[in-house]
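Here is my input, please return the structure:
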Amino acid sequence: MPISSDDLAALSRTSLDDYLKNTPVDQVTQDQPFINRLLQGKKPFGGAKQYIKENIRKSHDSNFKWTYGEEKITFKKRDTVEQTEFPWRRCVDSIYRSDDELFSNGIRVVRGDGGKVRLEKNEKVQLIDQLNEDQLTLRTGFFEQLNLHCLRDGTSSPDAIVGLDGIVTLTPTTGTLGNIDRATAKYWRNTAVTAIAPADLVDKMEYAWRQCVRYAGGQAPDFILAGADFIDAYRKCLTLTQNVDAGRVKRLDASTGEGNKTGLFFKGKEIIWDPTFDVLDDLDKPETKWAKRCYFLNMRNISWREDGYDIFSPDAPHDTLCLYTAVSMRCVLSCNRANSHAVLALA
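Predicted coordinates:
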């Protein structure tokens, strides 16, 4: 038996909804470690006119002085608070499949008086199999692109959110972040150490780490993300000492780590390899390659907010017989302490 166009749209929405629920977004594959970490700490996003706003302390504006005897005490009205503004945006992804494509696979779609037709059980299974590939690629493609834009600086589109490259920038003394001018607001600058020679790598990492701790109230970065070239350079700085046991068969392995977990640590935090960095190098051809970068991030001071997933099937145009399915989400990435992060890059 055929299926009505309304039932087909409902089935498509349900199929995609099941994909999103049954494969939790917090477990996005490990080859997308940045968005995976963001989504683990996601915050609810109820709504805002245009911006997510956060109050930050820009200084103590102290009026401290020494006095003696009848020295006058001076009083000062303090100006210690600034407000950030990060615009939220909506991201969408979508697919369509024509009625004739479905018909060629044994599924006839009826658009007139559709309430009187229903699929048999075996036909429904056949249709679900047909839709599953579309829904799987829609879901994975959606998060693949979202991950890329969460890493970029937000200039790839006027409607894109500000990503990691905008929050922890290679040029922290220029531009604005959250509507605060970094050229004048020294407190709003991350640490950036670039053009590092391999021989100086560990010393520069020590310097950047201390800067992060210094400006984060003693809190050390809790997430280290790096590209392949940086990881290789760091690995070559280390000396591995082998303890020889004459009574046992020896097994030597020159590699460390597993998957995107490198097995390389700095200050007790494992350096995570992000293969997306190589993708961005191929797509954007930046002056400073992503593969040469390393990020010291304090994830307590970076927030991901979203309003969840809206899954819908728009009506087909009057002159087109197709099934349309889309997923939509409003989101924003914000920062409330820019100087608690650092980026390093090899020469």
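
C-alpha only now, for contacts and for neighbours.
Fine.

In the strand or helix carrying Val193, which residues are buried?
Per DSSP states H and E, Val193 falls inside strand 191-196. The neighbour-count check on strand 191-196 (16 or more other Cα atoms under 10 Å) flags Thr191, Ala192, Val193, Thr194, Ile196 as buried.

Pipe those residues into CSV and attach distance to Asp134 per row.
Converted to CSV, these look like this (distance: Cα to Cα, whole Å):
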residue, distance to Asp134
Thr191, 43
Ala192, 42
Val193, 44
Thr194, 43
Ile196, 45
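
Show me where the stretch 51-200 of the chain has its strands.
Assigned by DSSP state E, counting those that start in this stretch, the strands in the stretch 51-200 of the chain fall at 51-57, 81-87, 89-98, 109-110, 176-177, 180-181, 191-196.

how about this one, so we can line them up?
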Amino acid sequence: MPISTADLQYLGKTTLDEFMRNAPVDQVSVDTPLLKKLMERRKTFLGAKQNVVVNIRKSHDSNFAWAYGEAPVSFNKRQTTDQAAFPWRRAVDGFYISHDTLFGNGIKVREGERREYKVEKNEKVQLLDLLNEQMEAFRIGFNEKLSLELHRDGTASADAVTGLDSLIALNPATGIVGGIDRSIATYWRNNAATGIASTSAGALATAMEAQWRKCIRNGGSPDFILAGSSFIDAYRQYAVTVTNNTNAGKVKRIDAGVGSGTSTGLYFKGVEIIWDPQFEALDALDSPTTPWEKRCYFINSKFMEFRDDDLDIVSPTRPYNILALYQMINMRVALVLKRANAHAVLSIA
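Coordinates of the predicted model:
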């Protein structure tokens, strides 16, 4: 038996909803570690004119002084807060399956209302198998592309979200982030160390130590370290010394390939260094002066948030002259920086 266009559209939407609804929170692929980490503190936002606005403390304006006897006390008018505004952007994706493709898979589509035709059990299995394959590829592709764009600086398109490359910048003394001019607002600059001579004895570890202390001075220890292949290789080769005296004199098994997947098994200050496979794709895409593969980010996730308005699953009405099932998703997103100097970026020469 055929399936009606209304039933097909309903089935397509419910299948897509099943695949996508909780995917950004619970089912993010392990090869997108930045997105996975951001989703741990994901927050939703309601309708906003064009920006997600956060209040930030820019100073304490302390008027502390010593006094004795009748020495006058000085008073000052304090303005300790400011607002940072991050424009949200709409991420969209969509696909279609032609009715001829469905027919080639044993599913005949007829114009009609819901329940006008009854699909046989074997036909429904074939249809769900086809939809599942389409939805799985759609979900993985959307997540990977969203993660990739959250790395970039937002200049590739007027409609692109401002990402990691801008929020934690290699040159933090320039640019406007969240509406605040970093050339003036020194408190709004992240920490950075570039051109580190990684092959010199102790240089890499010393630079990492210095940047870590700067982050601690401004909000606590980073809890997420993200790095590219070249940086990780340099850290493993020149900054890590392994000593093993346990059960001296007995045969031991030593594996130089520590870690698994994106988990490197390498740590700094007790925080594991996570390898980001997308750094290579970013280098190929943007050819930056400082390659992503040579970078390392110290991130304090308390002060960086992913905001979105949740997924909107849509089944558009097909054009009058095209026989196909159309499916799409919308999601408005913003990457919000709440404190700049709690983060750092390093790069090796």
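
TM-score for these two?
Once superposed, chain against chain, the TM-score is 0.95 (TM-score structural alignment, normalised by the length of structure 1); 345 aligned residues with a Cα RMSD of 1.7 Å.

re the thing from before, taking the strands of the stretch 51-200 of structure 1 together, which one is wrapped up most tightly?
Comparing those on average neighbours per residue, with mean count of other Cα atoms under 10 Å, the densest one is strand 109-110 at a mean of 22.

contacts for that one?
Pro2, Ile3, Ser4, Ser5, Leu8, Asp99, Leu102, Phe103 (Cα atoms under 8 Å, 6 or more residues apart in numbering).

from the residues you listed, which single one is nearest Pro33 of structure 1?
Nearest to Pro33 of structure 1, judged by Cα to Cα, of those is Leu8 at 35.6 Å.

Need the strands of the stretch 51-200 of structure 1 in JSON lines (columns: distance to Asn22 of structure 1).
What follows is the strands of the stretch 51-200 of structure 1, written out as JSON lines (distance: least, Cα to Cα, whole Å):
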{"stretch": "strand 51-57", "distance to Asn22 of structure 1": "30"}
{"stretch": "strand 81-87", "distance to Asn22 of structure 1": "30"}
{"stretch": "strand 89-98", "distance to Asn22 of structure 1": "19"}
{"stretch": "strand 109-110", "distance to Asn22 of structure 1": "28"}
{"stretch": "strand 176-177", "distance to Asn22 of structure 1": "36"}
{"stretch": "strand 180-181", "distance to Asn22 of structure 1": "41"}
{"stretch": "strand 191-196", "distance to Asn22 of structure 1": "40"}
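
Out of these, which gets nearest to Gln145 of structure 1?
Gln145 of structure 1 lies closest to strand 89-98 among these, at 9.4 Å (Cα to Cα).

once aligned to structure 2, how far is that closest one on average?
Once superposed with structure 2, the aligned residues differ from strand 89-98 of structure 1 by a mean of 0.9 Å; criterion: mean Cα distance after the TM-score superposition for structure 1.

re the thing from before, average distance between the strand holding Val193 of structure 1 and structure 2?
Strand 191-196 of structure 1 sits 0.5 Å off on average (mean Cα distance after the TM-score superposition for structure 1).

so where in structure 2 does that strand end up aligned?
Using TM-score structural alignment, strand 191-196 of structure 1 lines up with residues 191-196 of structure 2.

How far off centre is that stretch?
22 Å (Cα atoms, centre = their mean, to the nearest Å).

now stretch 211-225 of structure 1
Taking Cα atoms, centre = their mean, the mean C-alpha location of stretch 211-225 of structure 1 is offset from the chain mean by 19 Å.

got the contact list for that stretch?
34, 191, 209, 269-274, 294-299, 337, 339-342.

mind listing what Phe312 of structure 1 touches?
Applying Cα under 8 Å, 6+ apart to Phe312 of structure 1 gives the contacts Arg13, Thr325, Ala326, Val327.

ok, now Lys338 of structure 2?
Contacts for Lys338 of structure 2 (Cα under 8 Å, 6+ apart) come out as Val54, Asn55, Ile56, Phe303, Met304, Glu305.

what's the matching residue for it over in structure 1?
In structure 1, the residue matched to Lys338 of structure 2 (TM-score structural alignment) is Asn336.

Distance of its match relative to Leu297 of structure 1?
Relative to Leu297 of structure 1, Asn336 of structure 1 is positioned 13 Å away (Cα to Cα, to the nearest Å).

same check, this time on Gly308 of structure 1
Gly308 of structure 1 is 25 Å from Leu297 of structure 1, by Cα to Cα.

ok, now Glu270 of structure 1?
Applying Cα to Cα to Glu270 of structure 1 and Leu297 of structure 1 gives a distance of 12 Å.

Which of those two has more residues huddled nearby?
Neighbours were counted for Glu270 of structure 1 and for Leu297 using other Cα atoms under 10 Å; Leu297 has more, 23 against 17.

What's the match for the more buried one in structure 2?
That one, Leu297 of structure 1, aligns with Ile299 by TM-score structural alignment.

Surely its match and Arg339 touch.
No. At 10.7 Å, Ile299 of structure 2 does not count as touching Arg339 under the criterion of Cα atoms under 8 Å.

one step back: name the residues that touch the strand holding Val193 of structure 1?
Strand 191-196 of structure 1 is contacted by residues 168-172, 204, 208, 211-212, 339, 341-347 when judged by Cα under 8 Å, 6+ apart.

And those, which of them are buried?
168-172, 204, 208, 211-212, 339, 341-346.

State the helix or strand in which Ala10 of structure 1 lies.
Element membership of Ala10 of structure 1, judged by DSSP H and E, is helix 5-22.

Look up the average distance of the biggest helix by length in structure 1 to its aligned counterpart in structure 2.
Longest helix of structure 1, by residue count under DSSP state H: helix 121-151. For helix 121-151 of structure 1, the mean deviation from structure 2 after alignment is 0.8 Å (mean Cα distance after the TM-score superposition for structure 1).

sorry, back to before: is it possible to export the contacts of strand 109-110 of structure 1 to a markdown table including distance to Arg89 of structure 1 and neighbour count?
Formatted as a markdown table, those follow (distance: Cα to Cα, whole Å; neighbours: other Cα atoms under 10 Å):
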| residue | distance to Arg89 of structure 1 | neighbour count |
| --- | --- | --- |
| Pro2 | 40 | 17 |
| Ile3 | 36 | 22 |
| Ser4 | 35 | 20 |
| Ser5 | 32 | 23 |
| Leu8 | 30 | 18 |
| Asp99 | 33 | 18 |
| Leu102 | 34 | 17 |
| Phe103 | 38 | 12 |
